[in-house]
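**Student:** Below are the sequence and a predicted model for it; my questions follow.
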Amino acid sequence: MQPPAKMKERYSAPGLNPVRSTREAPVSTFGVDVDTGAYAHVRRLLNQGMTPPADAVRVEEMINYFRYDLPAPTDRAQPFSITTDLATTPWSRRTHLLRIGLRGYDVARAERPAANIVFVVDVSGSMEADNKLPLVKATLAMFADQLRPDDRVSLVTYGDIARLALGPGNDREALLAAIEPLKAFGFTAGGEALAIAYGVAQSAFIQGGINRIILATDGDFNLGLSDPEQLKAYVERARADGVTLTTLGFGDGPYSDAMMETLADAGNGAYAYVDGLSEARKVVVDELSSTLFTIAQDVKVQVAFNPDQVSTYRLIGYENRQLPQDGFAHDSVDAGDISAGHQVTALYEIELASAKQVPHGQQAGGTHELATLDLRYKLPGETVSKIIRKQITVPRETPIGPPQRDFAFAAAVAAFGQSLRGGKDLGDFDRDDIVRLAGPQSDLRRQEFLRLVALPAAASRR
């Protein structure tokens, strides 16, 4: 069934990327995305028997929810590795899939810089449900166990009023004591709370360390500064002082997915959605300690396709990460950041220029230089970007087979996401095909994905 109107969930609504002719538009440019909130949010809706609204499905966030076996970078001077590979498209005999994978270097918890964290917790009336404030409190308790002696943590809460509930310190018991009595009441003075949080973060600023605000809310700002564009502009101004913003979404009806993603993007942080204790552990125990540490900023991808080899292309997902071609070279244009341990995967569906002359899956003669991949990024604290260039080529007269292993699983997630958005590019490729493409999995999160595909609510809209 569809989510009921009373849920009042709000999403951004970018249009789907079109198929583009390389003769007319050979260059594709976008900023990386390390958010995963859309996958967990979609999972919650499916588990509740609801078909997710198409606008709730951001395919790149579904793909990037999972980890893949990408090689680690060999030198931290270039903070991430780059992998590209090509396979036949499982849902089309006419096209191929081009995979681009980035993997940031890993940092052990003991090796990361000291962290100055300000939690901002929504305690307004809309947070009363069990999957909201009680789950926030459990999540923060897990984080308390991850504190290191050189970390600083603060707590700001907001309902009818915003207040500093706990000043900067390193006392685990004091943090737990500040969390325990929190109760939901009143309206939502989120803008005022952010102002307090940025002030606290600056007062406890750690030079050369991690300085981050973590906002835990359902995104239902309705008191004081609440306009999304004004909040975005405020966060963009504040990030210039070196404090980033991560958002953790909780609950449903009302829930503003659009607000959560917008604020995280503006704050050079990431957006995750927490739908249960298992996800809370993944976010704050398994991942947050390392991913707090940014290793590359304003990471942009530009792919220039060779019209002699590629006739059309379509970027799967990243609709709201598109950048103008001339924005790639300008260091003032903001893009996504990559933290330690982060991975980014992008898939293009491409049609080879020679596809009509050659059997499916085989290349014709020529240079076989499919595209040039350029990546721009800044090292933390620097204002001038660095650039990496990689030629994407395929061997002459070498058969190209279907995607295997991790590539196959990423393609299966991409197919599932596209089916939830309407599936017009999938032809007759159905849920059984998605399960077969993904293959048997030993990882619990991947097993859960296979279970989601089989749920009645996951039936395609086609």
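**Tutor:** Perfect, I can see it now.
**Student:** Please count neighbours and contacts with C-alpha atoms only from this point.
**Tutor:** Fine.
**Student:** Pretty sure Arg43 sits against Val453.
**Tutor:** No. Assessed by C-alpha atoms under 8 Å, Arg43 is found out of contact with Val453, at 9.9 Å.
**Student:** Do a quick rundown of the helices in the stretch 201-350 of the chain.
**Tutor:** 228-239, 257-266, 277-281, 288-291 (DSSP state H, counting those that start in this stretch).
**Student:** now the first one and helix 257-266, what's the angle there?
**Tutor:** Note on geometry: by axes from the mean of the first three to the mean of the last three C-alpha atoms, to 10 degrees, helix 228-239 and helix 257-266 are set 20 degrees apart in direction.
**Student:** which residues does Val153 contact?
**Tutor:** By C-alpha atoms under 8 Å, 6 or more residues apart in numbering, Val153 lies in contact with Asn116, Ile117, Val118, Phe119, Gly167, Pro168, Gly169, Asn170.
**Student:** what helices or strands is the longest strand anywhere in the chain leaning on?
**Tutor:** Scanning the chain for the strand with the most residues, using DSSP state E, yields strand 294-305. Contact analysis of strand 294-305 by 3 or more C-alpha pairs under 8 Å, 6 or more residues apart in numbering; DSSP states H and E lists strand 27-31, strand 336-339, strand 369-378 as its packing neighbours.
**Student:** Nearest to Phe416 among those strands would be which one?
**Tutor:** strand 27-31 (22.2 Å; C-alpha to C-alpha).
**Student:** Quick check: next helix or strand after the closest one?
**Tutor:** With elements assigned by DSSP states H and E, the helix or strand that comes after strand 27-31 is helix 37-47.
**Student:** which strands and helices sit next to that next one?
**Tutor:** Against helix 37-47 (3+ C-alpha pairs under 8 Å, 6+ apart) you get helix 59-63, strand 271-274, helix 444-454.
**Student:** got the angle between that helix and helix 257-266?
**Tutor:** Using the same axes, to 10 degrees: helix 37-47 against helix 257-266 is 160 degrees.
**Student:** Quick one: work out the angle between helix 37-47 and helix 444-454.
**Tutor:** Helix 37-47 and helix 444-454 are oriented at 50 degrees to each other (the same axes, to 10 degrees).
**Student:** which other residues reach helix 37-47?
**Tutor:** With C-alpha under 8 Å, 6+ apart, helix 37-47 has contacts from 3, 51-52, 56-58, 61-62, 65, 249, 271-275, 452, 455, 457-458.
**Student:** Structure two is appended below for comparative analysis:
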Amino acid sequence: MRSKLLISVAIPAALLASCNSQQGSSVGYRSGPQQMAEADSAAAPDSAERYARNDVAAVRAVAQEPVSTFAVDVDTAAYANVRRFLTQGQLPPKDAVRAEELINYFRYDYPLPQDRAAPFSITTDVAQTPWNPETRLLRIGLRGYDLNPSERPPANLVFLVDVSGSMNEPDKLPLVKRALGMVADNMKAGDHVSIVVYAGAAGVVLEPTASPAEVRAALNDLSAGGSTAGGEGIQLAYAMARRNFREDGVNRVILASDGDFNVGITDQTQLEQLIEKNRDDGITLTVLGFGQGNLNDAMMESIADKGNGNYAYVDGIDEARKVLDTELASTLFTIAKDVKVQVEFNPAAVRQYRLIGYENRALREQDFQNDKVDAGDIGAGHQVTAIYEIVPAGAKGWLPERHFAANRRPEGQTPDTGTAQGELAQVRLRYKLPEGGASRLITRPVDAGQLRNAPMPRGDLAFAVAVAGFAQKLRGDDLLGDWGYADIRRLAGTQWGFSQQAWWRSEFLRLVDLANTQARTASTEGRGEDRAL
């Protein structure tokens, strides 16, 4: 039965009993306390927004480090947040730009898996690097199988809504109501939604219901005020999810907040242990960020990762529709868990490399085969793209020549006249099926012959490369040389016609224009120059 929110609501002891005793943890691929400590120095200028430190990844020498390992990422928050900054006439803080989230915001023309025995297809291709004639780009693309809405299992969803005073802005709680209302509109037979809120205290606003009308009515009754008992709210939300757990369905908490947790569980480790314990028991966490000024991006990304969920930033109703309507099945239905990618480069073909993005998703080489190490999940229809920039054997690299005396380029030889044979690299993927169990391994060789006469990026690949370059440009990547916004726009400008993405790709061109304008304005203030479009 629905009831109006009372700001002072006692937490039901029976509901919290199981959560308060949880002490479990698992080996993860993020260091939460360290990340949050670094976040204090990575706030946006002139605001209380917080971003985790996010340095551009270092170049690796194949002779010393031939293997690169990382967990997949399907978050998209960074792209929408970058759009918010640029639309408001500002360049985003460098730490707010996570390159992989910009690249993965878009869909690419990857083939569907031939059957569901393997949950995703794997695509690899090689092209010249537009900003460096000496290097090549290796793209790795995954595409999960699509799910018909009628195939989605029933969902036990708990909306955890921040109604503290900081949410009393047009782009916060009012937008939350409209966004979560879209989830209600997409409810199917067997789905149940409950609503928990937190402000000065946490409380249950809506007991589990199968009625979309009741969900919408409860959302409409919410109002903002008070401090933020975020940790307390998460405890109660998980307790609700446990009480109504569906063995045959989806069990997920959807948190909507600006991330301004200032009351409740303040110890990062304790909060992450709570989230990890529930994740391991089958309750995942999706995090939706709203608003500006006090956005705690570092916290929200971290807890979404720990909860095996996704993190999206909702800057308007169009983004809400994309995340919670168009892509809802991907959000709710996991087809592969703990997905890890490992690339081993052949030193006879490649001498140096760098992975564009995924800095905070890096894994140790030995973590790849360790099924106890948590990694990212892929939902139905999800895509994951990773781009490596590589230096072929015999080409001029970034690192000092003295490290590669035996592999220097002969006088007058160019990368295209090399004689690489065999494999350029071996791409390996590990994943678990949704029901768990031992991980499965997929291996794909990449032919070294692709290094010879590699074409310039064309079509769909050109757009992906343009987005990668855009992200790195915003981050101040000095390995781009003088390749600027005009070049990014030129590469992407004729490549955005992929039928599923035409609107979003055309909007990307607008963001490149805005970034160029801001960079030129900043150059007059002593922050450097970029060529005019």
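**Tutor:** Received the coordinates, thanks. Quick caveat: nothing in here was measured; it's all calculated off a predicted structure.
**Student:** quick one on the thing from earlier: post-alignment, the longest strand of the first structure versus the second structure, mean distance?
**Tutor:** With mean C-alpha distance after the TM-score superposition for the first structure, strand 294-305 of the first structure departs from the second structure by a mean of 0.5 Å once superposed.
**Student:** Tell me the residues of the second structure aligned with that strand.
**Tutor:** The alignment of strand 294-305 of the first structure onto the second structure (TM-score structural alignment) covers residues 334-345.
**Student:** just stretch 376-383 of the first structure next, same as before
**Tutor:** Aligned using TM-score structural alignment, stretch 376-383 of the first structure spans residues 430-437 in the second structure.
**Student:** okay, how far is it across that stretch, tip to tip?
**Tutor:** Using C-alpha to C-alpha, to the nearest Å, the end-to-end distance of stretch 430-437 of the second structure comes to 12 Å.
**Student:** quick one: buried residues of that stretch?
**Tutor:** Arg430, Tyr431, Lys432, Leu433, Pro434 (16 or more other C-alpha atoms under 10 Å).
**Student:** The fourth one and Phe333 touch, don't they?
**Tutor:** No. When contacts are counted by C-alpha under 8 Å, Leu433 of the second structure is not listed as touching Phe333 (11.9 Å).
**Student:** Gly341 of the first structure -> the second structure?
**Tutor:** Looks like Gly341 of the first structure aligns to Gly381 there (TM-score structural alignment).
**Student:** go on, Thr84 of the first structure?
**Tutor:** The equivalent of Thr84 of the first structure in the second structure is Thr124 (alignment by TM-score structural alignment).
**Student:** Ok, Asp69 of the first structure next?
**Tutor:** Residue pairing (TM-score structural alignment): Asp69 of the first structure is matched to Asp109 of the second structure.
**Student:** same deal with Asp145 of the first structure?
**Tutor:** Mapped onto the second structure by TM-score structural alignment, Asp145 of the first structure lines up with Asp185.
**Student:** any idea how far the residue nearest to that match when sequence neighbours are not counted is from Ala189 of the second structure?
**Tutor:** In space, and not counting its chain neighbours, Asp185 of the second structure is closest to Pro212: 6.3 Å by C-alpha to C-alpha, 6 or more residues apart in numbering. Distance, Pro212 of the second structure to Ala189 of the second structure, by C-alpha to C-alpha: 11 Å.
**Student:** Would you mind telling me which of these two has more residues around it?
**Tutor:** Counted by other C-alpha atoms under 10 Å, Pro212 of the second structure and Ala189 do not tie: Pro212 has more neighbours, with 20 against 11.
**Student:** what does that one align to in the first structure?
**Tutor:** Checking with TM-score structural alignment, Pro212 of the second structure has Arg172 as its match.
**Student:** I figured its match hits Asp145, correct?
**Tutor:** Yes. When contacts are counted by C-alpha under 8 Å, Arg172 of the first structure is listed as touching Asp145 (7.3 Å).
**Student:** which residues does the aligned residue in the first structure for Phe245 of the second structure contact?
**Tutor:** In the first structure, Phe245 of the second structure lines up with Phe205, judged by TM-score structural alignment. Listed by C-alpha under 8 Å, 6+ apart, the contact partners of Phe205 of the first structure are Asn116, Asn211.
**Student:** sorry, back to before: just put the helices and strands packed on helix 37-47 of the first structure in CSV and tack on mean neighbour count.
**Tutor:** Below are those laid out as CSV (neighbours: other C-alpha atoms under 10 Å):
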stretch, mean neighbour count
helix 59-63, 26
strand 271-274, 27
helix 444-454, 16
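**Student:** Gln404 of the first structure matches what in the second structure?
**Tutor:** Under TM-score structural alignment, Gln404 of the first structure pairs with Arg458 in the second structure.
**Student:** can you pull the buried residues of the single longest helix found in the first structure?
**Tutor:** As assigned by DSSP state H, the longest helix anywhere in the first structure is helix 405-420. Residues of helix 405-420 of the first structure classed as buried by neighbour count (16+ other C-alpha under 10 Å): 406-420.
**Student:** Go through the residues you listed and name the one nearest Arg76 of the first structure.
**Tutor:** Checking the buried residues of helix 405-420 of the first structure against Arg76 of the first structure by C-alpha to C-alpha gives Asp406 as the nearest, at 24.6 Å.
**Student:** surely the match of Thr84 of the first structure meets Arg143?
**Tutor:** No. If you go by C-alpha under 8 Å, Thr124 of the second structure and Arg143 don't touch, sitting 11.8 Å apart.
**Student:** between the two, who's got more neighbours?
**Tutor:** Arg143 (25 against 18).
**Student:** How much space separates Ser290 of the first structure from Glu369 of the first structure?
**Tutor:** 37 Å.
**Student:** neighbour-wise, which of these two wins?
**Tutor:** Under the neighbour definition other C-alpha under 10 Å, Ser290 of the first structure and Glu369 were set side by side, and Ser290 has more, 22 against 17.
**Student:** before we move on, the earlier item: return the mean post-superposition distance for the longest helix of the first structure against the second structure.
**Tutor:** Helix 405-420 of the first structure, aligned to the second structure and superposed, deviates on average by 0.6 Å (mean C-alpha distance after the TM-score superposition for the first structure).
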